[in-house]
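Q: I would like the atomic coordinates for the input below:
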Amino acid sequence: MNSKLYLALSLDSTTIELHGMPEDVLNYFKTKKIDEKVWESFFAVYPETKNKELKDFQLAIKGKYRVRDSLIVFLPHINFVIDSSYFARCYSQNLLSKPSDILLGKKISGKKPIAELEFTR
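A: This next block holds a predicted model:
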């Protein structure tokens, strides 16, 4: 696990930022068109549920992903609702070593998050 990898809510609370990605991975993503489902397979944002047993079964919020400077940014299609809770997860340790595997559709090991952020807008 890369201890530098972390998620943060942007200063204006409109986007989620994935920090700590290796430069070669970011450069690779800048040159490729990546499907939303592929993005969601390693970095996704979800609505929080009151029932913690259902947390792992939430559907990812739809949005746009883009590489900006040294981070990956998620902007939801529908703005985060004020006073509502959400969580974001980054799943793939493979992402840190082989970014091409994600684009080639190779299996990502497990769904255990390596970074998680819970937040309220």
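Q: going by C-alpha atoms from here, please, whenever you check contacts or count neighbours.
A: OK.
Q: show me where the chain has helices.
A: 23-30, 36-40, 99-103 (DSSP state H).
Q: redo those as TSV? Include distance to Glu118.
A: Formatted as TSV, those follow (distance: least, Cα to Cα, whole Å):
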stretch	distance to Glu118
helix 23-30	24
helix 36-40	17
helix 99-103	25
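Q: please give me the structure for this one as well, since I'd like to look at both together:
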Amino acid sequence: MKINKWFHIFIVFLLLIYSCSSEKNESELTNDLKISLSKDSTEVILSNIPAYVMDEFMEDSLDYNLWTNFFAVYKDTTDQEMRDFRAALQGTYTIVNGTISFKPTSVWSSNEYYFARCYTKTLLRKPEDIISTRKINSPGGFIEFEFRAKK
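A: Below is the predicted model of the structure:
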């Protein structure tokens, strides 16, 4: 009977050590959002959005102002201090195959530079990811993609 107790204690001890020592790779913990230009350069596409977030978008209809609070495209400026004060471009947001795409109302100008931002990078993290990495905020509250449209 004594050996049986020690055996169970030993197994529990090994399981505790194994569970404490296993670390998850940070790239496995969060889906890295990706912003890119479509193949024909007419739309900006936000991809790698977690399924639970896409489900929320599909259930609710967002007005234009709410979309720009999440994902917006701007004309770039040479004054770096003024970038944060630019007005978002007008356009249409669509959800297709787990991606969000933005198509501007007017055609991209090949003489202009643009940038797109997704502002809720840290909000897309699951609570268990925050606990696992022991980091509440990642650097920067948004991801950014700079581009120049091709003709």
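Q: before we move on, back to that, go through the helices of the first structure and name the closest to Phe87 of the first structure.
A: Set against Phe87 of the first structure and scored by Cα to Cα, those come closest in helix 36-40, at 13.2 Å.
Q: what range does the closest one cover in the second structure?
A: Per the alignment by TM-score structural alignment, helix 36-40 of the first structure matches residues 64-68 in the second structure.
Q: and for stretch 59-68 of the first structure?
A: Mapped onto the second structure using TM-score structural alignment, stretch 59-68 of the first structure covers residues 87-96.
Q: counterpart of Asn27 of the first structure over in the second structure?
A: Checking TM-score structural alignment: Asn27 of the first structure goes with Asp55.
Q: burial measure for its match, as a count.
A: By other Cα atoms under 10 Å, 11 other residues sit near Asp55 of the second structure.
Q: now do the one 10 residues further on
A: Asn65 of the second structure: 10 surrounding residues under other Cα under 10 Å.
Q: relative to Lys32 of the first structure, how far out is the spatially most central residue of the first structure?
A: What sits nearest the mean C-alpha location of the first structure, by Cα atoms, centre = their mean, is Phe43, with 2.2 Å. To Lys32 of the first structure, Phe43 of the first structure is 16 Å away according to Cα to Cα, to the nearest Å.
Q: can you check which helix is longest in the second structure?
A: From DSSP H, the single longest helix across the second structure is helix 2-21.
Q: what does Ala81 of the first structure correspond to in the second structure?
A: No, residue 81 of the first structure isn't Ala; it's Val. Per TM-score structural alignment, the equivalent position to Val81 of the first structure in the second structure is Ser109.
Q: correct me, but its match touches Phe147?
A: No - look at Ser109 of the second structure against Phe147 with Cα atoms under 8 Å: they stay out of range, at 11.3 Å.
Q: quick one: which of the two has more around it?
A: Neighbours were counted for Ser109 of the second structure and for Phe147 using other Cα under 10 Å; Phe147 has more, 16 against 13.
Q: counterpart of the more buried one over in the first structure?
A: Going residue by residue (TM-score structural alignment), Phe147 of the second structure aligns to Phe119.
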